[in-house]
Each structure stands twice: as C-alpha cells, then as structure tokens.
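Participant: Sequence and predicted model, in that order:
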Amino acid sequence: MRALTEDLIPLMNRNAFVNDCIIDERANCAVAEAQKVALRAENVTVRFGGLNAVKNLDLVVKSHAVHALIGPNGAGKSTAVNALSGFIRSEGTVWVGEKTTANWTSHSIARAGLARTFQNIRLFGVMSVLETILVGSHTRFDGGLFSALFRSKAAKKQEREAVQEARRLIEFVGLPPEAAEMTASALSYGHQRRVEIARALISRPTVLLLDEPLAGMNVAEKAELSELIRKVYRSGVAILLIEHDMDVIRSLANHVTVLYHGQKLADGTPDEVLSNADVQAAYLGKGKA
C-alpha cells in the first residue's frame, strides 16, 4: 500500500516538497505543503446567450484538502466545474498549480494535472473495469503516434506499467482483484463510482473534481465512499467536491464555497458557512429572508 500511496502523490508536488523541506523541520514542511494552492480561479464567468450562469467566480483550492462547492439547485455548481475542467468555454483565468493558459481544453487541463468525475456515471458499456481505468492513463503516454502504432519497446513498457498501476488502483478504491475482468457497467452503482474515481486517479492528478459522487447512495454507501475520498486527499490529491448532503460536508470538507445564482455567496470553514444567515436563507430555506 505504501508504493500505491507514493504513486498517487503527483511527482511535481512530491519533488517540490523534498527540495523545499529540511529533514529537521518536518512539521513546518507539512504546514507549508498544506498551504500550497492546487487550483485557482479568478473572475471565471460562463455566459449562455444573455444569461450569466457563473459570474466572476474566484476560487482557491489548497493542496491536501477537500474543498466543497455547494448551493441550491440551479446555482451554477456543475457549470462552474465544467468551466474549470475545460468542458465549456469561459472567461477568466484558471491555474492548475502554477500552470495556466488562455485556452484551456479538457485535454490540456487533464495533462496539467486536473481530473474529474461526472454527476451522471459515464462508463463504457462493453469495457472491463481494467480497460475502463486504463482509458484515464492516456494523458501520461508520451511515445507519440508512431510508437503507439508500431508497439515500440518504450510503448510496451508504458503499457505494462499502466496495467500494474490500474490493478493497484482497483485495490486502492476498495474493489476486489477479480473485478478487473468484469464489465464495468455490470457492477453495482456504488462500485461504478469507485471505478470512475480509479479512472481519474490513474492520470496522477494534483486536483480531483468530484461532481456529486455520493448522489443516490444510502447511508452506509455514503460512509464507505466518504472514507475513500479521505484516503484520496490524504495521498496528496486536492479535491473539489460538489455535494448536497450537509452531514457529508461537515465530516469531509476543510473549506466550503457557496454559489447562489451563479455568484459566490459565502466562503469559509463548514461551520462558518453553514451558520451564515444568508446561506441558510438561500440554501436551507430558513433564517434571513
């Protein structure tokens, strides 16, 4: 398991951590690492015709943290995540670590270190679990088209390593080894969610966006998947989580941002945000009018 955890810690962050830290100052180093910014957005705006679905969103997601993005239905949460992950056009600036560009695409932002899951499960109906997870490793293949087509030694080596890592991730997300050869779409709903997370993790992201991963689960399933989410962020992957269950938010999130009508309404710790009168009025339907 130690080797697996090391594999999940992004190499760039791990190397920076080693270079910046002195062995005798481990406590200070841990604090410094936790304060690093994994994802930053400034003035992100999404327009659909004359409608501002998201307006001037500023967001900072720290490393080694779960940052929850909450709000009532229609607040713009999924639109914001789609913009941050390059799936829809937006204005503003997004950084993944220290990387930014004026023209993020879903592919380029994945290469920069951002991976995601979707509100509705998106698996390939006829693929095995192993094959499905391996799809997520494409951002790490650097052999080029010729190498892939003609199966060079380097390409074969990368494929073997990817398969080994996919099998480790199957265990990491809590699936039995024999699940590797099963059809992904034939698994239970909760296990399909775990496959999605494994597919995202194989790209070795610095940031993982989870769009309502616990939706449709019972109390026991939520508790199990919440523990997996803790396991992921403790391995060094920052998480931006969209979730409606306030108990889950309180137990998982280090920081919370609330959207309302596409704009930021509140930002802070879970206790600060959930006790905010404006948040209660907008999101919970009580308190301040």
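Facilitator: Cool, got the structure. Numbers count the residues shown, from 1 in each chain.
Participant: From now on I want contacts and neighbour counts done on CA atoms only, so please keep to that.
Facilitator: Will do.
Participant: In three-state terms, label residue 38 for me.
Facilitator: The three-state label given to residue 38 by DSSP: H, G, I helix; E, B strand; the rest coil is strand.
Participant: Below is structure B, check it against A:
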Amino acid sequence: MLKISHLSKSFGGVRAIEDVSFEIPTGGIYAVIGPNGAGKTTLFNLITGLYVPSTGSIALAGEEIAGVLPNRLAGRGMSRTFQNLQVCMNLSAIENVMVGAHLKLNSSLLAGMIRSPGLRRMDRSCRTKAAELLAFVGCEKFVAADASAMPYGALKRLEIARALAMEPKLLLLDEPAAGLNPTETHEIEELIAKLAKSGITVVLVEHDMRLVMSISERILVLDHGRRLAEGTPDEIRVNRDVIAAYLGGEVGET
C-alpha cells in the first residue's frame, strides 16, 4: 500500500526526518511510535502532502506521490485525522461528515444555483451515507446534534467518520486516543480494529502503548527523526534500543 524510501526532511539546519525507509502492506494496522520530538507527525505530514520531502520517495500503491497536494491524495484514496481536533464547531455532526464527501459531490456552480433535481438527490444520498458513518463509529445518537454540543470522545470519532466519508483505502490516524479517558480509549481501540476488518489499511501514530501493542500488526519506532526499529509488538516490546530511547540511558546499562 505504501512504500517509503530514504525519506528526509530538513527545516533550516534541523533534520526532522533522516533517511527513513519502510513498507506498509495492504490491510491491517501499522503503528508509528517514538519519544516526543521523534518526527512522527512530520512523517505523517510528508506522507499526506502537507510537507514536501527534502529527499526520498513516497509511493502509494506503486505510484510516486511525494509533493502531491493533499486534495489530490484524498482523491487517490488517502485520508487522515489530526492530533488536534479539526472539527467545524459551527456545523452539525452530520454536516461535518458530509464535508468529508466533498470530492464525491457535484461542485457545479450552475447546479447549485438552480438546485437541480440531481443535486438534491445527491445531497439526500450524502446525508444518508453520513448518518450511516456516524453509526459505524458509534455516534448515531449525535446525528441531529451540533458538533459544539458533543463530548470530546465523540468528537474524536466524528473526525474519523468525516475521514471515512472520503472512502479511503489508506487512513492515517494521528493520536486518536489523545486526551481520552480509559472508556473512550477502549471505544477508539475497538473502532480501529473494526476499520481494519472492513479492509482499510490503518496507519497509527499514538502514545498509548497499551493500545498500540494490543492492536498493531507491525510497529515502526522513530527516534530523533531516524528509524530506530521495526517489527511485531512482541519484537518491539523487548528491543533494547527502543527501551533505551523511551527510558533514557545507554543500551546495555544496568
């Protein structure tokens, strides 16, 4: 699904990502972890077109996408959420999800001005689909609610529903459990597993190690912008370099 080759990104004299390579197979859940400042969000921003790489290659389903604009990547089947909520609080929950489907809708100015029958049918279909997605993420009781009236945990799932409205093949989730209580975290964990079972490839940046270890099939560890390790949860859990990076100290210290 995704192949990263010798990817680097510099901001002035600072190397945020340095010579990172890895591959993500189609299907399943792939996690990216690392200490604060490791470069995880920068990596996401490179993959999703918010940043242009200094060097290296990013291939989506075999097609080079480095530097491609985010809206074009969305049209190719890539979607994401952000660590900080990007919900339109002046819209309802269902309208927020409908915004995510904008690439699938008729954007003709003339059709909008005359409110053509075809446009009205498309709007009704989009609204129905948005309600189904809200139910899919566990927010069915908020279909008629304003986003501003929803609890934080539900807003995190609302953002995932909006990302799903783009009908992605690859979904990148940036800190989906950030700020959630244990019950809400468990709900997000179940939702991520449900996404993978539906056939969507999920790439996850997350600090909650219990969540990461319980649902991920493979994990990439970054440290200071470099690839430190990659493997299964069991392999990462006992990796001495990873333990040293998280806990401090040198490998081999007692």
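Facilitator: Nice, I can see it. Keep in mind that what you see is a predicted model, and the values were worked out from it rather than measured.
Participant: count of neighbours near the equivalent of residue 203 of the first structure over in the second structure?
Facilitator: Aligned by TM-score structural alignment, residue 203 of the first structure pairs with residue 166 of the second structure. Neighbour count for residue 166 of the second structure, taken as other Cα atoms under 10 Å: 24.
Participant: who's in contact with residue 166 of the second structure?
Facilitator: By Cα atoms under 8 Å, 6 or more residues apart in numbering, the contact list for residue 166 of the second structure reads 74, 75, 77, 79, 100, 101, 102, 103, 104.
Participant: Looking at those residues, which is nearest residue 202 of the second structure?
Facilitator: Lowest distance from residue 202 of the second structure to the contacts of residue 166 of the second structure (Cα to Cα) belongs to residue 79, with 9.9 Å.
Participant: Walking through the second structure, point out its strands one by one.
Facilitator: 2-11, 14-24, 29-33, 55-60, 63-64, 78-80, 170-174, 201-205, 218-223, 226-231 (DSSP state E).
Participant: Which of the residues in the second one are classified as buried?
Facilitator: For strand 14-24 of the second structure, the neighbour count (16 or more other Cα atoms under 10 Å) marks 15, 16, 17, 18, 19, 20, 21, 24 as buried.
Participant: Quick one: map the first one onto the first structure.
Facilitator: When the first structure is aligned by TM-score structural alignment, residue 15 of the second structure is paired with residue 52.
Participant: Helices along the stretch 1-150 of the second structure, start to end?
Facilitator: Taking DSSP state H, counting those that start in this stretch as the test, the helices found in the stretch 1-150 of the second structure are 40-47, 70-75, 93-99, 109-114, 117-136.
Participant: Mean deviation, the third one versus the first structure?
Facilitator: The reference is to helix 93-99 of the second structure. By mean Cα distance after the TM-score superposition for the first structure, the fitted helix 93-99 of the second structure averages 0.6 Å away from its aligned residues in the first structure.
Participant: Tell me which residues are up against that helix.
Facilitator: Residues outside helix 93-99 of the second structure that contact it (Cα under 8 Å, 6+ apart): 87-88, 126-127, 130-131, 133-134, 142-147, 158-159, 161-163, 165.
Participant: Identify the residues contacting the residue nearest the centre of the first structure.
Facilitator: For the first structure, residue 208 is the residue whose C-alpha lies nearest the centre (Cα atoms, centre = their mean; 1.4 Å). Residue 208 of the first structure makes contacts with 114, 115, 116, 117, 200, 201, 237, 238, 239, 240, as judged by Cα under 8 Å, 6+ apart.
Participant: My guess is residue 87 of the first structure contacts residue 107. True?
Facilitator: No. Using Cα atoms under 8 Å, residue 87 of the first structure is not in contact with residue 107, being 9.1 Å away.
Participant: can you tell me what part of the second structure stretch 259-275 of the first structure aligns to?
Facilitator: Equivalent residues of stretch 259-275 of the first structure are located at 222-238 in the second structure, counting by TM-score structural alignment.
Participant: One more: stretch 221-235 of the first structure?
Facilitator: Alignment of stretch 221-235 of the first structure against the second structure: residues 184-198, by TM-score structural alignment.
Participant: circling back to that earlier point, for residue 72 of the second structure, see how far away the match of residue 203 of the first structure is.
Facilitator: With distances taken as Cα to Cα, to the nearest Å, residue 166 of the second structure is found 12 Å from residue 72 of the second structure.
Participant: Same check on residue 22 of the second structure?
Facilitator: Applying Cα to Cα to residue 22 of the second structure and residue 72 of the second structure gives a distance of 23 Å.
Participant: No further queries at this time; thank you.
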